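Asks: prediction below, plus the sequence it came from.
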Amino acid sequence: LTNQPISKDQYGIILNIGKMLQSITTFPPDVSSEIENQEDEEMAIVADVHTDPNGSVVLEVAVGYPMNIFVAVPVDGELKITQGAIFSYYEFEQQMSNRLTDKEWQNMLKTNPPQLPIWIGSFVDMSMNPQPGESFNVESETSWRPTEINVFIEPKVIEVGTKIEIKANIQADLDSLPIVTLKQGDIMVKVEMKGDFGEYKALLDTNGMRSGMAHIKITGIRGEEEITYETDINIVRSNAVESTDSYNSQTGKDKKLKTRLYPVYPNPFNPDVWIPFDIENGGNVVIEIYNVFGQLVRTLDLGYKMPGHYVSTSKAGYWDGRNSHGEEVSSGLYFYRLKVGNYSALGKMIAMK
């Protein structure tokens, strides 16, 4: 909710809280039939926590049926709305002589539920509260299961021959360790990632690869579901000298050169990011940064550029992750547009604080 990545310990708590609650509230099969009843199958329960003998009333504290929570999170490089459930909470007075049982409370929720505490309106849309007789049934087959993968790639500038460190936070209970694949043309490196509790890492060797784009894919298996993350990276030569093998001395142009926009690197980024591109004809180069709402965040005027490759850190467009006021932007999805003459192309990137 605060755009901060959760820690390994926090993820472990989230991952196991359902199992822990189930173990606390579930009795062994040989005694469950003697202890449990129909009311225990529902989450709505009630308890009186204070008695006022002067007014002959008790303060009842209760949990009702679950409410929905919607959170925007980055999934595979795009912001998506995820849905989950949160406990509802009630406080109300009840006559001492009429203390509620769980069954009576569940019937009250379905016929004449009390008002939620007014302070809940500070973070809940009260207009979406269940009406009398309504309830939310969360079935095990359709309950929300997180499948988000957050990936961090180091170093930010990847040179030919160096090793790439891949860190992945996978919010899912996988059947086996995930696999990460680095592919460039006919060259492919496949490694099993190491780790647990949703935190995994791997080292990939770029020996034998050339400067240019390469593709990274991370795959995890949970039951019959395949969870994947894919992104492109840019590998540069250590001397940052662009190839001149296809240069035509008569025309002064690269025979194979076409104006194009490449994926940024690193992606996700924090806070620095490089925006590589090629230019077929010389011209003024402008890169515009937009947020997810389509609002212009920053304009990078790179001035006049000659035809050539602008992909290394010394030549590519550079953004320091700040807006036009010099303030660091928040985590989220951003778009970048390259404008050269009549050419315009759009890409997307993720800021991850």
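Replies: Nice, I can see it.

Asks: rest of the way, CA atoms for contacts and neighbours
Replies: Will do.

Asks: and residue 60, how far from residue 90?
Replies: Distance of residue 60 to residue 90, given as Cα to Cα, to the nearest Å: 8 Å.

Asks: the more surrounded of the two?
Replies: Neighbour count, other Cα atoms under 10 Å: between residue 60 and residue 90, residue 60 has more, with 19 against 16.

Asks: quick one: contacts for that one?
Replies: 46, 47, 48, 49, 50, 90, 91, 92, 93, 94 (Cα atoms under 8 Å, 6 or more residues apart in numbering).

Asks: just the buried ones from those residues?
Replies: With burial judged by 16 or more other Cα atoms under 10 Å, the buried subset of the contacts of residue 60 is 46, 47, 48, 90, 91, 93, 94.

Asks: just the contacts of residue 60: which are in strands?
Replies: Mapping those onto strands (DSSP state E) picks out 46, 47, 48, 49, 50, 90, 91, 92, 93, 94.

Asks: leaving out the residues flanking it, which one is nearest to residue 214?
Replies: residue 184 (4.7 Å; Cα to Cα, 6 or more residues apart in numbering).

Asks: then residue 277?
Replies: Nearest non-adjacent residue to residue 277, counting by Cα to Cα, 6+ apart: residue 261, 4.5 Å away.

Asks: number of residues surrounding that neighbour?
Replies: Counted by other Cα under 10 Å, the residues lying close to residue 261 total 22.

Asks: got another one to weigh against that:
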Amino acid sequence: MEPVVTSTPEELRELRSAVRGFLEQHAPARAQLTQDATTWKRLTEELGLTALPVAEGSGGAGATFVELAVVLEETGRSLLRAPYLSTVVAALVLQGADDLLPSLADGSAPAALALAGSVRSSAGRLTGTLEQVVDAAEAALLVVAADDGLHVVPRDGEGVTVTPLTPLDGTRPQARVQLASAPARVVGDAAAAPHARDLLHVALACESAGAAERCIELAVEHLKVREQFGRPLGSFQALRHRVADLTVLLEGARSTAWYAARAAAGLSEDLPVVAPLALATCAEAFRTIAGESIQLHGGIGFTWEHDAHLYFKRAWTTALLHGEPRTLRHLAATRAGVLTGGDLA
């Protein structure tokens, strides 16, 4: 196996700067409450971000999950509505499907991941209902975990019904997917579905870390300009200590996410253990930081007009859709062999 080569720290900083500059100008958090096809078009055509995880021979950039982690942190900061996370994880999962990769790389066929639910496979057809599938309404391809492995189903194919839902998080569209003997293509065996979930967990961990960082930044910006008793709120020691505690929490979570990203890139064999652990750590930190950010903003943090509640809803949506931290830690402990039965205390 060839050694994994990642970008230099300077190259990663340049990538981060380019993505952040684009998203701050063209896709701020508040704008993610409505769909904007222009953002997706520019992400894929001008920046080529969907091509990152795809091999160069299939029209991609041949990057690793390390580079992808940088982009995912930045999309988390802006609560990007476009189906970027789902599409790039699908591209990683479908590395053996050479005919599908070019359309994933250029963004012409965005994907959705339907990895949780009960789907039966029989004679090349899938039957079952998948609730709350993120990005399903905007996807061209559905990556579905069934009882015998991983499958790909065209969203507009025979026997497929996609019904958009009204989600808690308005920046993350969801839909119900109903499969009624839908023709499907097998792309992985029974072991492929857990691996796909692991990659999804790492991607969500990176996204959550980026979003949590933005929550702290918003709170600090507010504390610097808001005054009470003739002094900026940021000058009060109690509030400064709260922000310091949140920063420590964030850095611990981010370190876990980055270790998991390196594992997903093939630089470690710990992916089955660190993937659920990274999401548990980052999702819990994000939820805590988002809630504290609202409190630090005072009354304005509770208003619909402020962005703080958007991050709070994203944090809770991530936990509700992809597993509570306790459940994920239980999975990590079981895989690590330190838990053989029962439950975590």
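Replies: In hand now; what should we look at? Everything quoted here is computed from the prediction, not taken from an experiment.

Asks: drop the TM-score for these two in here.
Replies: TM-score of the superposed chains, computed with TM-score structural alignment, normalised by the length of structure 2, equals 0.23; 133 aligned residues with a Cα RMSD of 6.6 Å.

Asks: between the contacts of residue 60 of structure 1, which sits nearest residue 254 of structure 1?
Replies: The nearest member of the contacts of residue 60 of structure 1 to residue 254 of structure 1, counting by Cα to Cα, is residue 90 at 71.6 Å.

Asks: you'd agree the closest one is up against residue 59?
Replies: No. Residue 90 of structure 1 is beyond contact range of residue 59, at 10.3 Å (criterion: Cα atoms under 8 Å).

Asks: all strands of the stretch 51-200 of structure 1, in order?
Replies: Assigned by DSSP state E, counting those that start in this stretch, the stretch 51-200 of structure 1 shows strands spanning 57-63, 67-75, 78-86, 89-95, 149-154, 158-159, 163-170, 179-184, 187-192, 194-196, 199-205.

Asks: okay, the ones you listed in CSV with distance to residue 216 of structure 1 next?
Replies: Compiled in CSV, those are given as follows (distance: least, Cα to Cα, whole Å):
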stretch, distance to residue 216 of structure 1
strand 57-63, 46
strand 67-75, 16
strand 78-86, 17
strand 89-95, 45
strand 149-154, 10
strand 158-159, 13
strand 163-170, 10
strand 179-184, 5
strand 187-192, 10
strand 194-196, 17
strand 199-205, 10
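
Asks: wait, which of those is closest to residue 228 of structure 1?
Replies: Using Cα to Cα, the strands of the stretch 51-200 of structure 1 put strand 149-154 closest to residue 228 of structure 1, at 7.9 Å.

Asks: which strands and helices lie in contact with the closest one?
Replies: Applying 3 or more Cα pairs under 8 Å, 6 or more residues apart in numbering; DSSP states H and E, we find strand 149-154 of structure 1 packed against strand 163-170.

Asks: buried set for the strand it packs on?
Replies: Buried residues in strand 163-170 of structure 1, counting neighbours by 16+ other Cα under 10 Å, are found at 163, 164, 166, 167, 168, 169, 170.

Asks: so the first one touches residue 189, yeah?
Replies: The reference is to residue 163 of structure 1. No. When contacts are counted by Cα under 8 Å, residue 163 of structure 1 is not listed as touching residue 189 (11.5 Å).

Asks: ok, residue 273 of structure 1 to residue 318 of structure 1 distance?
Replies: 6 Å.

Asks: quick one, which of the two is more surrounded?
Replies: When residue 273 of structure 1 and residue 318 are compared for neighbours, residue 273 comes out ahead with 24 against 17, by other Cα under 10 Å.

Asks: give the buried residues for the lengthiest helix in structure 2.
Replies: For structure 2, the helix with the greatest residue count under DSSP state H is helix 192-225. In terms of neighbour count (16+ other Cα under 10 Å), helix 192-225 of structure 2 has its buried residues at 192-193, 195-216, 218-220, 222-223.

Asks: so which elements touch that helix?
Replies: Other elements packing on helix 192-225 of structure 2 under the criterion 3+ Cα pairs under 8 Å, 6+ apart are helix 65-77, helix 84-93, strand 149-154, strand 231-232, helix 237-264, helix 271-296, helix 308-322.

Asks: let's have these in CSV, adding mean neighbour count and distance to residue 186 of structure 2.
Replies: Converted to CSV, those look like this (neighbours: other Cα atoms under 10 Å; distance: least, Cα to Cα, whole Å):
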stretch, mean neighbour count, distance to residue 186 of structure 2
helix 65-77, 26, 24
helix 84-93, 25, 12
strand 149-154, 22, 4
strand 231-232, 13, 60
helix 237-264, 19, 23
helix 271-296, 26, 22
helix 308-322, 21, 24
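
Asks: which one of these lies closest to residue 25 of structure 2?
Replies: Across those, closest to residue 25 of structure 2 is helix 65-77 (Cα to Cα), at 12.7 Å.

Asks: angle of the closest one against helix 308-322?
Replies: Interaxial angle, helix 65-77 of structure 2 versus helix 308-322 (axes from the mean of the first three to the mean of the last three Cα atoms, to 10 degrees): 130 degrees.

Asks: which strands and helices sit next to helix 65-77 of structure 2?
Replies: helix 9-26, helix 192-225, helix 237-264.

Asks: quick one: closest of those to residue 183 of structure 2.
Replies: helix 192-225 (18.4 Å).

Asks: next helix or strand past that closest one?
Replies: Heading C-terminal from helix 192-225 of structure 2, the first helix or strand you meet, by DSSP states H and E, is strand 227-228.

Asks: against which helices or strands is that following strand packed?
Replies: Packed next to strand 227-228 of structure 2, using 3+ Cα pairs under 8 Å, 6+ apart, is no helix or strand.

Asks: just name the most buried of the strands of the stretch 51-200 of structure 1.
Replies: When the strands of the stretch 51-200 of structure 1 are scored by mean count of other Cα atoms under 10 Å, the highest mean neighbour count falls to strand 158-159 (a mean of 23).

Asks: let me know the next secondary structure element after the longest helix along structure 1.
Replies: When structure 1 is parsed with DSSP H, its longest helix is helix 8-25. Past helix 8-25 of structure 1, heading to the C-terminal end, the next element that is a helix or strand (DSSP H and E) is helix 29-35.

Asks: relative to residue 104 of structure 2, which of the helices and strands packed on helix 192-225 of structure 2 is closest?
Replies: Closest of those to residue 104 of structure 2 is helix 84-93, at 6.4 Å (criterion: Cα to Cα).

Asks: tell me the helices and strands packed up against that closest one.
Replies: On a contact count with 3+ Cα pairs under 8 Å, 6+ apart, helix 84-93 of structure 2 meets helix 101-105, strand 111-114, helix 192-225.
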